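> Attaching a predicted model along with its sequence, questions to come.
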Amino acid sequence: MNMLYLSVRQGSEKARIWQICDELLARNGVPPSGREVADIYVAEGGNQGTGFTQYSHWKKEYLARQEQAAPREAILLSPGTVTFRSMSVTADGTIMLPADIRRAMLLDEDGRVTVSVVDGELRVISPMVAVRQLQRRTRELVPAGTLVSDELIAERRQEAEAR
């Protein structure tokens, strides 16, 4: 098994969080959820935000390596489409989503989603798809070739000079 934590600076917080991710992956056979990783890291005295942030970096690297090792069709890195189908809602309100739908939604193992109802239509979105949509919308706001970071630095310098 390829241990990703060995590719980062040893002894760092990043290395420890990546090691937690690698160990959970090795033990369970599936990538861990951000919640699992953050809970373990916080129990060790770490910061929850750092745990989630480094987990997302680990997962991105893990998926990139998986994509290199497997055909592109095997791993969905962008949202997919599933045609309409009939499903049932149990009396207690539970909906079971088949694996192909969960994959198309880029749904993590932790199963967290955000839901809304618009004109009687239930809309369910995974955090990954929500981030992708936000990234796409943000890119549309910034002219090509523009670095938002350069604009921010220029604004901060102007503010500092004005003081």
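Nice, thanks for sending it over. This structure is a prediction, so every number in the text was calculated from the model and none was measured.
> use CA for all of it now, contacts and neighbours both
Will do.
> biggest helix in the chain, by residue count?
For the chain, the longest helix by residue count, based on DSSP state H, is helix 48-69.
> As a check, name the ranges of all strands in this protein.
114-118, 121-125 (DSSP state E).
> got CSV for the ones you listed, with mean neighbour count too?
Below are these laid out as CSV (neighbours: other Cα atoms under 10 Å):
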stretch, mean neighbour count
strand 114-118, 10
strand 121-125, 11
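> okay, pairing it with this:
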Amino acid sequence: MREVMIALVSSSITIVITSFFNYHFQLRQEVRNESVKYTTEILRNVYTPILKILVAATVPGDGYDGITKEMLFEIEDIMKNNYELIDPHLNSIMYSLKKEVRWEHYEESLKLFDKNKKLLTHVEHNFNFYRKRIGLPFDKTKMSRMI
């Protein structure tokens, strides 16, 4: 009778410990899956479309000179559609560029903005940062340039 009680108690303790660890690891896995999903959403909806616009502004041979007002408004539309995914630094860069556009409102529409490449550097860095976080190939030189 005593052996049966010891076997029941040890089985119960083993079941409780196993359940605890299983719950703990499942919870961590679920949090990680949500994080990867959120990171993928940021990459897909914010940084990839913005980077496509900035790459289109890059002239082969000459490099990146800046973006036009129209390109800036396209980027602003992307940001408005995904406002909950935008990081504050990108928001402040866009705010300063919009302020610059407001000052240059009466100038010709071919005037280029972001000549200091602040927006381009930020977008390239975060694009590669998020790719690294979800395990996709990334450019190490773009990561180190921002730091």
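In hand now; what should we look at? This one's a predicted model, so the numbers in the text were calculated from it and none came from an experiment.
> Let me see the TM-score of these two.
Overlay of the two chains. TM-score (TM-score structural alignment, normalised by the length of the second structure): 0.26; 76 aligned residues with a Cα RMSD of 5.6 Å.
> Mind putting the strands of the first structure into TSV with distance to Val37 of the first structure?
Below are the strands of the first structure laid out as TSV (distance: least, Cα to Cα, whole Å):
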stretch	distance to Val37 of the first structure
strand 114-118	21
strand 121-125	22
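> The longest helix of the first structure packs against which elements?
helix 13-28, helix 34-43 (3 or more Cα pairs under 8 Å, 6 or more residues apart in numbering; DSSP states H and E).
> Buried deepest among those, which one?
helix 13-28 (a mean of 19; mean count of other Cα atoms under 10 Å).
> angle of that helix against helix 34-43?
120 degrees (axes from the mean of the first three to the mean of the last three Cα atoms, to 10 degrees).
> can you pull out the helices in the second structure?
Going by DSSP H, the second structure shows helices at 2-42, 48-56, 69-81, 88-103, 118-133, 140-146.
> among the ones you listed, which is nearest Gly63 of the second structure?
Nearest to Gly63 of the second structure among the helices of the second structure is helix 48-56; the distance by Cα to Cα comes to 9.5 Å.
> can you pull the buried residues of the closest one?
Buried residues in helix 48-56 of the second structure, defined by neighbour count with 16 or more other Cα atoms under 10 Å: Thr48, Ile50, Leu51, Ile53, Leu54.
> Same check on stretch 16-36 of the second structure?
Buried residues in stretch 16-36 of the second structure (16+ other Cα under 10 Å): Val36.
> starting at the chain centroid, how far to it?
25 Å (Cα atoms, centre = their mean, to the nearest Å).
> Could you pull out the buried residues of the longest helix of the first structure?
Gln48, Thr50, Gly51, Phe52, Gln54, Tyr55, Trp58, Lys59, Tyr62, Glu67.
> hang on, the earlier thing: what's the closest of the strands of the first structure to Gln135 of the first structure?
Of these, nearest to Gln135 of the first structure by Cα to Cα is strand 121-125, at 14.9 Å.
> so the closest one versus strand 114-118, what angle?
160 degrees.
> Which elements pack onto strand 121-125 of the first structure?
Using 3+ Cα pairs under 8 Å, 6+ apart: strand 121-125 of the first structure touches strand 114-118.
> The strand it packs on packs against which elements?
Where contact means 3+ Cα pairs under 8 Å, 6+ apart, strand 114-118 of the first structure is packed against strand 121-125.
> ok, Asn126 of the second structure - how many residues close by?
20 (other Cα atoms under 10 Å).
> With distance to Ile125 of the first structure as extra columns, can I get the helices and strands packed on helix 48-69 of the first structure in JSON lines?
Below are these laid out as JSON lines (distance: least, Cα to Cα, whole Å):
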{"stretch": "helix 13-28", "distance to Ile125 of the first structure": "24"}
{"stretch": "helix 34-43", "distance to Ile125 of the first structure": "17"}
